[in-house]
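Peer 1: Okay, sequence plus prediction incoming.
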Amino acid sequence: MSYTGPEFDPPQPERPARPGRPRRAPVIVLGALAAGGLLGWLAYAAVGASGDGPDPEASRTVAAPATGTRTPSSAPHSPAARSSASPSSPSPSGSHAAGDDGKDPGAPAASGPLRGKVVVIDPGHNPGNSRHTAEINRQVDIGTDSKECDTTGTSTNGGYAEAAFTLDVAHRLRTLLEQQGATVKLTHDDGLPPWGPCVDERARIGNEAHADAAVSIHADGSAPGNRGFHVILPAAVHAGGADTRPIAAASRRLGASIAGNFLRVTGEPPSNYLGGGTGMVTRRDLGGLNLSTVPKVFIECGNMRDGTDATRLTSGSWRQRAAEGISEGIVAFLRAS
């Protein structure tokens, strides 16, 4: 997702340190990651606002994960266990074809520690958006403002589209969550619908599913040299049809759990251009968050326009790790809820 698109106003540059006063070090440290999700949440609540972007409620946090589904390890995953192949189409019934894109044909149905939990995955943008410019440029109400229905998203310099990336990670994430027994719904999948959905409809899908957690997957389109991931949290918005006050605290806990686990599993650093090194940004200009009535966050997995990040984002083995990091964050959040 580019910050010049309809879901974002251009972020303000971070404030330089005062003369003679050292800049504070980032609060995410690897040593804190073993302390658990509750510690991460308490640290998040205590640190206060960061002032990123136009939102005065932007916050700092220690993004420490709760216990996930695997034994923590800093060692990279073996590329031989992953694949860069494109995902095959799932059947409408939710069954998975055998393949090496992270799907598991033997994924259990409604059994496991997350049995009874519902997760909505929102793959950012849609590969068909570029063919439906009139439809995606239509204005929709997001509570605090009106924005375009959707955008085409960004891409790497080599042409790998954000919409392809988000759908691939969403497929891998769905499989991992289903293996834990969760019921998983995608906002769109493999050309259906052929464009969108609009940002208000993406929120509505999670609301109508009564999701226990919802995650929108993205990759950024910032300047080269800007790299790293960040998780976007909903501000406590109350305007028009938007009221995130009931879900803001739970969304922060979900975001802290995902950020900590994503860092641990992927090795991708927190953003060096937003969030003050915390990997966490709070915003009030996202329709997908403003209109949500269930705990929801966005994750920008990296910057597609940076060469180092692009190498990771275009790797199937790294996308599998990205899905694992997000999954473990969701699982930890749900099991603690």
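Peer 2: Cool, got the structure.

Peer 1: Please make it C-alpha for all contacts and neighbour counts, starting now.
Peer 2: Noted.

Peer 1: Leaving out sequence neighbours, find the closest residue to the spatially most central residue of the chain.
Peer 2: Centroid-nearest residue in the chain, with CA atoms, centre = their mean: Ile299, separated by 2.2 Å. Excluding the flanking residues, the one nearest Ile299 by CA to CA, 6 or more residues apart in numbering is Val231, at 4.4 Å.

Peer 1: pretty sure that neighbour contacts Glu300?
Peer 2: Yes: between Val231 and Glu300 there is a contact under CA atoms under 8 Å: 6.2 Å.

Peer 1: between those two, which one's more packed in?
Peer 2: Using other CA atoms under 10 Å as the criterion, Val231 and Glu300 rank with Val231 on top: 29 against 23.

Peer 1: The more buried one in helix, strand or coil?
Peer 2: strand (DSSP: H, G, I helix; E, B strand; the rest coil).

Peer 1: Who are the contact partners of it?
Peer 2: Contact partners of Val231, counting by CA atoms under 8 Å, 6 or more residues apart in numbering, are Gly255, Ile258, Ala259, Gly279, Met280, Val281, Val297, Phe298, Ile299, Glu300.

Peer 1: Isn't His238 up against Arg245?
Peer 2: Yes: between His238 and Arg245 a contact is recorded at 7.0 Å, counting by CA under 8 Å.

Peer 1: Take this one as well and set it beside the first:
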Amino acid sequence: MHSRGVLLLTGVLLLAGCSSPSDPPPSPPLSRAATVEGVVPSSVPSPTSVARKPVTVVLDPGHNGGNSSAPSVINAPVPAGRGETKPCNTTGTSSDDGYPEHAFNWDVAQRVGALLSAEGVRVVYTRPDDSGVGPCVDERAAIGNRAEAAAVVSIHADGSRASGAHGFHIAYSSPPLNPAQGPPSLSLAEALRSGLSGGAFPVSTYLGTDGLAPRDDLAGLNLSERPAVLVECGNMRDASEAAVMSSVEGRQRYADGIAGGVLRYLGL
């Protein structure tokens, strides 16, 4: 999904490297997250979050708003795991009326981050805004690895034009390349499926089985050494789902489902 020369790590997995500092980027201040319409993060941690050591979750909003302006950067090959390479990143899809996936991914990630932060979770984002280029897919995985994240969640939306294609699915690396990609990642995927299903979102009619999709071709998942999944929230080419994704209320529903799944996985 960005140039190895591009370093975009501040504020907080999987379809997108770049050089980066040795430490993971800090979470953006709560006031930044609050700039997303309708997001009101709590400034007071819950009592349980004070009593325990913060756990880290990396949120990876897919693509980026400036990718289309830098084709030479995002088309450059980077490691994708399993001995393969892939383009650094892509521009993502959009709804038929022009609402871009990168903006949807960014908005939902900020909402999820606000909900997790309110529960005392340390949130790290793979990119600081929705106007830059990258980072590349291998660097996005590296951010989660350096952060020693308890969970990495990449947030996306699909652009299938298959007739009747709609619904969410959650991808995880399979066959696993390390222990974290085995049962931990599957458990994370199942928890997120429960969270989105509980929000009345339908499972995919065209990809995966029962909302779960084992994949061996997604760089962000293949290169992760932490439990990691990629959530395709729905199909932006389906008019009904696009309407939900384009609305503030719809994006908050997606965020509620994703955050609820992450908290379920973490046991919080």
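Peer 2: Cool, got the structure. Everything quoted here is computed from the prediction, not taken from an experiment.

Peer 1: Next, the TM-score between them, please.
Peer 2: Overlay of the two chains. TM-score (TM-score structural alignment, normalised by the length of the second structure): 0.84; 241 aligned residues with a CA RMSD of 2.2 Å.

Peer 1: how much space is there between the residue nearest to the centre of the first structure and Gly106 of the first structure?
Peer 2: 28 Å (CA to CA, to the nearest Å).

Peer 1: before we move on, the earlier item: out of the contacts of Val231 of the first structure, which are inside helices?
Peer 2: Gly255, Ile258, Ala259 (DSSP state H).

Peer 1: which among the residues you listed end up buried?
Peer 2: With neighbours counted using 16 or more other CA atoms under 10 Å, these contain these buried positions: Gly255, Ile258, Ala259.

Peer 1: counterpart of the second one in the second structure?
Peer 2: Here Ile258 of the first structure is matched to Leu192 in the second structure, going by TM-score structural alignment.

Peer 1: For the spatially closest residue to its match that is not a sequence neighbour, which residues are in contact?
Peer 2: Distances taken as CA to CA, 6+ apart place Gly261 nearest to Leu192 of the second structure, at 4.1 Å, with adjacent residues excluded. Contact partners of Gly261 of the second structure, counting by CA under 8 Å, 6+ apart, are Leu188, Ala191, Leu192, Arg193, Ser194, Gly195, Leu196.

Peer 1: I'd say the last one and Gln252 touch.
Peer 2: No: applying CA under 8 Å, one finds Leu196 of the second structure not in contact with Gln252, separated by 11.6 Å.

Peer 1: follow-up on the earlier one: in a strand, the residue nearest to Leu192 of the second structure, correct?
Peer 2: No: looking at Gly261 of the second structure with three-state DSSP, it is helix, so not inside a strand.

Peer 1: Helices of the stretch 201-337 of the first structure, start to end?
Peer 2: Ranges of helices within the stretch 201-337 of the first structure are 248-266, 287-290, 307-313, 316-336, based on DSSP state H, counting those that start in this stretch.

Peer 1: Tell me which of these is the most buried.
Peer 2: Among the helices of the stretch 201-337 of the first structure, the stretch with the highest mean neighbour count (mean count of other CA atoms under 10 Å) is helix 287-290, at a mean of 29.

Peer 1: against the second structure, where does that one fall?
Peer 2: Matched against the second structure by TM-score structural alignment, helix 287-290 of the first structure falls on residues 219-222.

Peer 1: just how off-centre is stretch 190-207 of the first structure within its chain?
Peer 2: Stretch 190-207 of the first structure sits 16 Å away from the centroid of its parent chain (CA atoms, centre = their mean, to the nearest Å).

Peer 1: And the strands in the stretch 101-250 of the first structure, which stretches?
Peer 2: Here the stretch 101-250 of the first structure has its strands, by DSSP state E, counting those that start in this stretch, at 118-123, 139-141, 146-148, 183-186, 213-220, 230-234, 238-239, 242-243.
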